[in-house]
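Visitor: just a sequence and a predicted model for now, questions to come.
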Amino acid sequence: MPKITIIAGARPNFMKIAPIIKAIEKAKIAGENIDFRLVHTGQHYDKKMSGSFFDQLGIPEPHSNLEAGGGSQAEQTANIMVRFEKELLENPADVVLVVGDVTSTMACSITAKKLNTDVVHVEAGIRSGDLSMPEEINRMVTDSITDHFFTTSEIANENLRKAGIDEDRVHFVGNTMIDTLLANLEKFIDPDIRINGGKLKGKEYFVLTLHRPANVDEQEKLKDMMQAIIDGTGNFPVIFPVHPRTAKILQNLGIEHERLHYVEPLSYLEFNFIVRNAKAVITDSGGITEETTVMGVPCLTLRDNTERPETIIMGTNELVGTNPKRLKPYLDKLMAGEWKQGGHIPLWDGKTSERIINTLLNLY
């Protein structure tokens, strides 16, 4: 009977583990001898991570919250490791399952291996090649000590082959983020954002998200990028879900325009409603590029690299870069109605979590 400890530390992690928990529950109903323990490391405090968030995605309350958030990268890593070691000693598992690439992913993997517990990594093998990103360090360290690798794409498989990983430890299963997306398509919630007294009209606005240091830390560069976005989006409103503190910084920098609308952070179901109905999304997030690809929404990524190249090769995403001057030709192409259509990415079909659990049942 595999006893699985599932780790989640930040909001995107919970979107990735929600369908895995559902697949375990389904297997138990079918008579399989499997059980799980959900551990929230508390890496990120997010007011949107309230009971309603768990209810929306059908996630049970975590069995344990390590409350290890705050501090520098090193302090956070250390806090998670110390607290997770105690948790795992008190509640031994056959397998520790980690997802994604946050600090919790790496810290809990190291702790588990030092306690001689197997680690499985969901979303293994993805690489940006950018060692200035903490996430890239987390991915590389986690994959260096993982026992079994669950991958989202053939590109990730190839990255692991190049690293010398045996084929029988690599399991190409698809993308659990897409399981969550497809399970909730009909549950999206209209946040009823009002622009000049009227509702947003489908395909007649842009969605913007920015959070990476390369885009937001240099004030002049940020101003130039925001101006390029305003200049290139015609007469369409630009909806920017942003933390109120960040919105204030942007306004203090004089980054305001009648078509630029700062709104508070949205829940998962609300955010994906506005994404699904947008003309396009401009972002520096990795996960959003996956969701836009599946929903067929044009996506412009303001980064110089990506760990999700399949969204460019097969999807609706284009890698614009962080130089504001590079944005115009992409927006010109979009406004001219010449954006690529994108296509189907193998195994991004909503059944990834079932494949993961079936594989774990065979392995353990």
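Guide: Yep, that arrived. Model, not experiment: these values are computed from the prediction.
Visitor: okay, CA-based contacts and neighbour counts for the rest of this
Guide: Fine.
Visitor: check contacts around the residue nearest in space to the middle of the chain.
Guide: Closest residue to the average C-alpha location of the chain: residue 287 at 3.8 Å, with CA atoms, centre = their mean. Contacts for residue 287 (CA atoms under 8 Å, 6 or more residues apart in numbering) come out as residue 177.
Visitor: and here is the other one:
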Amino acid sequence: MKTLHLICAARPNFMKIAPLYRALKNEAWCIPEIVHAGQHYEYKMSQAFFDDFRLPPAHHYLGGGSKTHAEQTAQTMIAYEKLCLEKRKPDLVVVVGDVNATLACSISAKKIHLPVAHLEAGLRSFDRTMPEEINRLVTDSISDYFWTPSKDADDNLKREGVPLDRIRMVGNIMIDTYCMMKEKIESSEKYKIFGLKKKEYIVLTLHRPVNVDVKEKLEGIIHKVGQIDLPIIFPVHPRTYKSLKAIHPLPQNLALCPPLGYIDFMSLVSNSAYVISDSGGIQEETTYLSIPCFTLRDTTERPVTVTVGSNQLISANNVLEKIKHPKTGAIPPLWDGKTSERIISSIKEILE
């Protein structure tokens, strides 16, 4: 039996490992184990997702906590190395996305000569002020196998010198998650809790430091969206809440709520008129659902959501003009809910 470590740490990771874990646990040749680094640990940011996806408790918990980037990365490296040395070493380490644990566990694994596969490899924003971009670059520079969601990611890796036989475009694992939970999402009808109707409201999410850490920047965004003539549901990230408390008064069209689990949040998104966000994952989900998405960023590591999908990059200054021209776009190749199957096929080839 082969042991596989699936590394996760924050809510975007939980969504990505869920369909893969659920597919792998039905395979007779392997033992998939969830390694939770602990970057997100509050119930609404962590356990709520395990509950939604019917995942077991993490097999291993590293306790990364909420610290600086360096402290979090260092503590995770130490804890993961200790886990691998004191217990049975995994036959393959699967890191996902671009959080600090992705970087930390890939470094620790390679230092003790373990093979690493990066799920969602090759994404690039070309903006090194983003900590996620550093994590992506370093992880891809030392990984052994590269599972990509789109052709642009393949092209990035080829340009960086990755051998072609190590790259496999498997599609978008986030779409597997949506398809896996589609029935529950459609039955949730979370928008009714807010007294709203389908396609007559907006979903807003903000969490990136550049948008929320400086009160004046966040206040400017809030002021602009407050001029939109539709109600806005705003699930507030803990990081954002710290700055939002200092802004008075808030626009009347803004309905605040705590962070939501996957099912309820995707119910809101799938029934919305459009989404305004600075998230990475939401760009993908809205593209699959053909829902207009306006991303409050200068760059995106998922350009296929702009060139093919329903996403547009905007600034706080032009949001009111941009939302007048929404687009629905198309679904990129292999965003079909079968990414886990292609990954399992790749893992079998790797381990054989």
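Guide: Looks like it arrived, so ask away. Model, not experiment: these values are computed from the prediction.
Visitor: quick one: map the residue nearest to the centre of structure 1 onto structure 2.
Guide: Mapped onto structure 2 by TM-score structural alignment, residue 287 of structure 1 lines up with residue 281.
Visitor: how many other residues sit next to the equivalent of residue 163 of structure 1 over in structure 2?
Guide: The equivalent of residue 163 of structure 1 in structure 2 is residue 160 (alignment by TM-score structural alignment). For residue 160 of structure 2, the tally of surrounding residues (other CA atoms under 10 Å) stands at 13.
Visitor: same question, residue 240 of structure 2
Guide: Neighbours of residue 240 of structure 2 using other CA under 10 Å come to 21.
Visitor: thinking it is in contact with residue 206, fair?
Guide: Yes. Under the criterion of CA atoms under 8 Å, residue 240 of structure 2 makes contact with residue 206 at 6.8 Å.
Visitor: okay, and the common contacts of those two?
Guide: residue 212.
Visitor: tell me the secondary structure at the equivalent of residue 61 of structure 1 over in structure 2.
Guide: With TM-score structural alignment as the criterion, residue 61 of structure 1 lines up with residue 57 in structure 2. Look at residue 57 of structure 2: counting by DSSP: H, G, I helix; E, B strand; the rest coil, its state is coil.
Visitor: tell me the helix or strand right after the longest helix along structure 2.
Guide: With secondary structure taken from DSSP state H, structure 2 has its longest helix at helix 69-86. Of the helices and strands lying after helix 69-86 of structure 2 in sequence (DSSP states H and E), the nearest is strand 92-96.
Visitor: which residue numbers in structure 1 go with that following strand?
Guide: Counterpart in structure 1 of strand 92-96 of structure 2, with TM-score structural alignment as the criterion, is residues 95-99.
Visitor: map residue 179 of structure 2 across to structure 1 for me.
Guide: Counting by TM-score structural alignment, residue 179 of structure 2 corresponds to residue 182 in structure 1.
Visitor: same check on residue 126 of structure 2?
Guide: With TM-score structural alignment as the criterion, residue 126 of structure 2 matches residue 129.
Visitor: again with residue 272 of structure 2
Guide: Per TM-score structural alignment, residue 272 of structure 2 is aligned with residue 278.
Visitor: all helices of the stretch 201-350 of structure 1, in order?
Guide: Under the criterion DSSP state H, counting those that start in this stretch, the stretch 201-350 of structure 1 contains helices at 213-216, 219-232, 244-252, 268-276, 287-295, 310-313, 327-335.
Visitor: for residue 24 of structure 1, find the nearest of those.
Guide: Proximity to residue 24 of structure 1, assessed across these by CA to CA, is greatest for helix 268-276 (22.5 Å).
Visitor: what inclination does the closest one have with respect to helix 287-295?
Guide: 60 degrees (axes from the mean of the first three to the mean of the last three CA atoms, to 10 degrees).
Visitor: which strands and helices sit next to helix 268-276 of structure 1?
Guide: Here helix 268-276 of structure 1 touches helix 287-295, going by 3 or more CA pairs under 8 Å, 6 or more residues apart in numbering; DSSP states H and E.
Visitor: state the three-state secondary structure for the closest residue to residue 159 of structure 1 other than its chain neighbours.
Guide: With sequence-adjacent residues excluded and distances taken as CA to CA, 6 or more residues apart in numbering, residue 159 of structure 1 is closest to residue 125, at 5.8 Å. Following three-state DSSP, the label given to residue 125 of structure 1 is coil.
Visitor: in the longest helix of structure 2, what counts as buried?
Guide: 72, 73, 74, 75, 76, 77, 79, 80, 81, 83, 84 (16 or more other CA atoms under 10 Å).
Visitor: which one in structure 1 is aligned with the third one?
Guide: It stands for residue 74 of structure 2. Residue 74 of structure 2 maps onto residue 78 in structure 1, by TM-score structural alignment.
Visitor: tell me if residue 121 of structure 1 really is in a strand.
Guide: Yes. When classified by three-state DSSP, residue 121 of structure 1 is found to be part of a strand.
Visitor: ok, it - contacts?
Guide: 97, 98, 99, 100, 142, 143, 146, 148, 149, 150.
Visitor: you'd agree the last one is up against residue 124?
Guide: Yes. Taking contact to mean CA under 8 Å, the distance of 5.7 Å between residue 150 of structure 1 and residue 124 places them in contact.
Visitor: so between the two, which is more surrounded?
Guide: residue 124 (29 against 25).
Visitor: hmm, residue 351 and the match of residue 179 of structure 2 touching each other?
Guide: No. Contact criterion CA under 8 Å: residue 182 of structure 1 and residue 351 do not qualify, at 9.7 Å.
Visitor: ok, and the closest non-adjacent residue to the match of residue 74 of structure 2?
Guide: residue 107 (7.6 Å).
Visitor: for the one you found, helix, strand, or coil?
Guide: helix.
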